[in-house]
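> Requesting a structural model of the entry that follows:
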Amino acid sequence: MGGGEWRAIESLQNAQAKRWLSLTETRGIKKHGAFLLSGRKTVPEALKRHGVRFTAVLAAKAEDAEALPLPAGIARYAVGRALFEMLDTNGTGFPLLAGEVPEMAAADFSKPPKGLELLCALGDPANLGALLRSAAAFGVSRVVLMEGAAHPFHPKALRGGANAQFEMSFLRGGGWSALEGAKGPLVALDGAGADMTAYDWPRDLRLVLGEEGLGVPPALAATRLAIATTGRVESLNATVAASLALQAWYEARGKK
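You can find the predicted model right below:
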């Protein structure tokens, strides 16, 4: 379809509509290798900085997208109000972008990391998105999704990530046993670990973050670090704890 042409899709039974609707869940994202991005701020910013990543724009009315910096070749769809509201899971009322999920190769733990490589098993997409936002802010460019991790292009993860997903690459890590014999420093956040403030952060390492509440397996051979608190709460949210660790690494890197 040409750059300036708009195609109207009203029926929920339309094949393209069904495909888009499936992208509101992880199963559909994996099946089609595609995602939907929403947000009054994130959509214009994503088009400006990463326009080539998107294949289509979806709007309730064509005029809603007139002010957007749409690439010449992007497909344009004016979708029915009922369909649009089902696709707009975050309720923004703003045009949506459809894009392709990048290939995610298997991580190679036999090679040492370069920079900080974040290994994550967070299963909640909103938490994962928030973590990715912090990771991008502190200079992380590679994220390894361990078994059980949420999909980084789930609508909730995209909302929490605020376009961080487009600043980094993703790898598949498998189960925790894949880390046996991993080369290079391996650091895990653990409430029973050593005080993080005393740790001499190396420039290159793998930072491991387990599932919320479960942490990482006790048998994992890693340097374990804890974040000092007042003790008024049992533990920090995993995303908050990881963000503090990422900031500590970032500040240490600037001093080396």
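> from here on, contacts and neighbour counts on C-alpha atoms
Noted.
> State which helix of the protein is the longest.
For the chain, the helix with the greatest residue count under DSSP state H is helix 238-254.
> Pull up the gap between the most centrally placed residue in the chain and residue 42, please.
To find the centre residue of the chain, average its C-alpha atoms and take the closest one (CA atoms, centre = their mean): that gives residue 152, at 3.5 Å. Distance from residue 152 to residue 42, counting by CA to CA, to the nearest Å: 15 Å.
> repeat for residue 98
The span separating residue 98 from residue 42 equals 13 Å under the rule CA to CA.
> what does residue 6 give?
Relative to residue 42, residue 6 is positioned 22 Å away (criterion: CA to CA).
> now residue 210
Distance from residue 210 to residue 42, by CA to CA: 28 Å.
> Could you check which of those two has the larger neighbour count?
Looking at residue 210 and residue 42 with other CA atoms under 10 Å, you find the greater number of neighbours at residue 210, namely 22 against 16.
> For that one, which residues are in contact?
Contact analysis of residue 210 by CA atoms under 8 Å, 6 or more residues apart in numbering lists 120-122, 216.
> Please generate a structure for the following sequence too, so the two can be compared:
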Amino acid sequence: MQRLTKNQLHDLKSLHQKKGREEQGRYLIEGKKIVEEALDSTFVEMDCVLHTASFDTSIIPDSINSFHVSPAEMRRISTLKSPQEVIAVCRIPAFNSPKGNRILCLDGIQDPGNLGSILRIVDWFGIPEVLLSKGSVDCFNPKTVQASMGSIFRIAIHYTELEVFLKQTNLPIYGAVLEGASIQDLVWPPEGILVIGSESTGISPSVMPLLHNRITIPRFGNAESLNAAIACGILCAKWSGI
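Sure, this is the predicted structure:
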């Protein structure tokens, strides 16, 4: 059974921050359920697993390095207030351009919890690819990974220059705005791109002219706006023919 060195412990703790993740090309996932889902995913390359003495290690393949850590070490490595029995360290994949014909584009999403919820939503509705603008939050932020509840491992995620991608695509582009055509009247084909903007400013001015269709969730009350994840859920339901 391997034990961590001080340098390894330091490197793992630095994965709490985006800078550390970018420098090492790795990120953390926490909890048995999420680790099991990562092991089943074709999108995930697992570097190693860290576990306490009470954890059942039978789920860990022999091909993956595992380390026994003390409760004190687990508290240092974990990003959670109540650390769990197991943490896995995974490799950040290379980001490529989307190749499918049904894509959700997120323009400037900043809240990691919102992004995690959005990933769960698109996983639920079977949307296979998510493209994020380069100004969006890091999808491997611990809060995003936890909020996605494993959905992050089943979706192809890309970071790219959104304007460049939208200019090159031949797919119809739909953008969620406050004043557009009601989705109640929309005949929405399964192939296409849906763009959702940031929580505070919406779709970027540089992206707005690239939209083929500006669509709106009709409002019946007095709320000024919807949370990006809630709006995503409503739009994806409509897009899926519900």
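> Check structure 1 for its longest strand and report it.
Identified as the longest strand of structure 1 according to DSSP state E is strand 186-195.
> can you tell me the mean distance of it from structure 2 after alignment?
Once fitted to structure 2, strand 186-195 of structure 1 is off its aligned match by 0.8 Å on average (mean CA distance after the TM-score superposition for structure 1).
> corresponding residue for residue 229 of structure 2 in structure 1?
Using TM-score structural alignment, the equivalent of residue 229 of structure 2 in structure 1 is residue 239.
> What about the nearest residue to that match once chain neighbours are set aside, how many residues nearby?
The spatially closest residue to residue 239 of structure 1, leaving aside those adjacent along the chain, is residue 131, at 5.4 Å (CA to CA, 6 or more residues apart in numbering). The local packing of residue 131 of structure 1 (other CA under 10 Å) involves 26 other residues.
> Could you do residue 11 of structure 2 as well?
Counted with other CA under 10 Å, residue 11 of structure 2 comes out at 15.
> Distance-wise, check it relative to residue 141 of structure 2.
16 Å.
> Run through the residues that contact the equivalent of residue 53 of structure 1 over in structure 2.
Correspondence of residue 53 of structure 1 to structure 2, assessed by TM-score structural alignment: residue 45. For residue 45 of structure 2, the set of contacting residues under the criterion of CA under 8 Å, 6+ apart consists of 90-93.
> swap in residue 58 of structure 2?
The neighbours of residue 58 of structure 2, taking CA under 8 Å, 6+ apart as the test, come to nothing; the list is empty.
> Can you verify it is assigned to a helix?
Yes: assessed by DSSP: H, G, I helix; E, B strand; the rest coil, residue 58 of structure 2 belongs to a helix.
> Surely residue 132 of structure 2 and residue 108 touch.
Yes: contact status for residue 132 of structure 2 versus residue 108: in contact at 7.4 Å, counting by CA atoms under 8 Å.
> From residue 158 of structure 2, how far out is the corresponding residue of structure 2 for residue 151 of structure 1?
Taking TM-score structural alignment, residue 151 of structure 1 has residue 138 as its aligned residue in structure 2. Spatial separation of residue 138 of structure 2 from residue 158 of structure 2 under the definition CA to CA is 11 Å.
> and if you look at residue 175 of structure 2?
The span separating residue 175 of structure 2 from residue 158 of structure 2 equals 18 Å under the rule CA to CA.
> Give the residue from these two that has the larger number of neighbours.
Counted by other CA under 10 Å, residue 175 of structure 2 and residue 158 do not tie: residue 175 has more neighbours, with 23 against 19.
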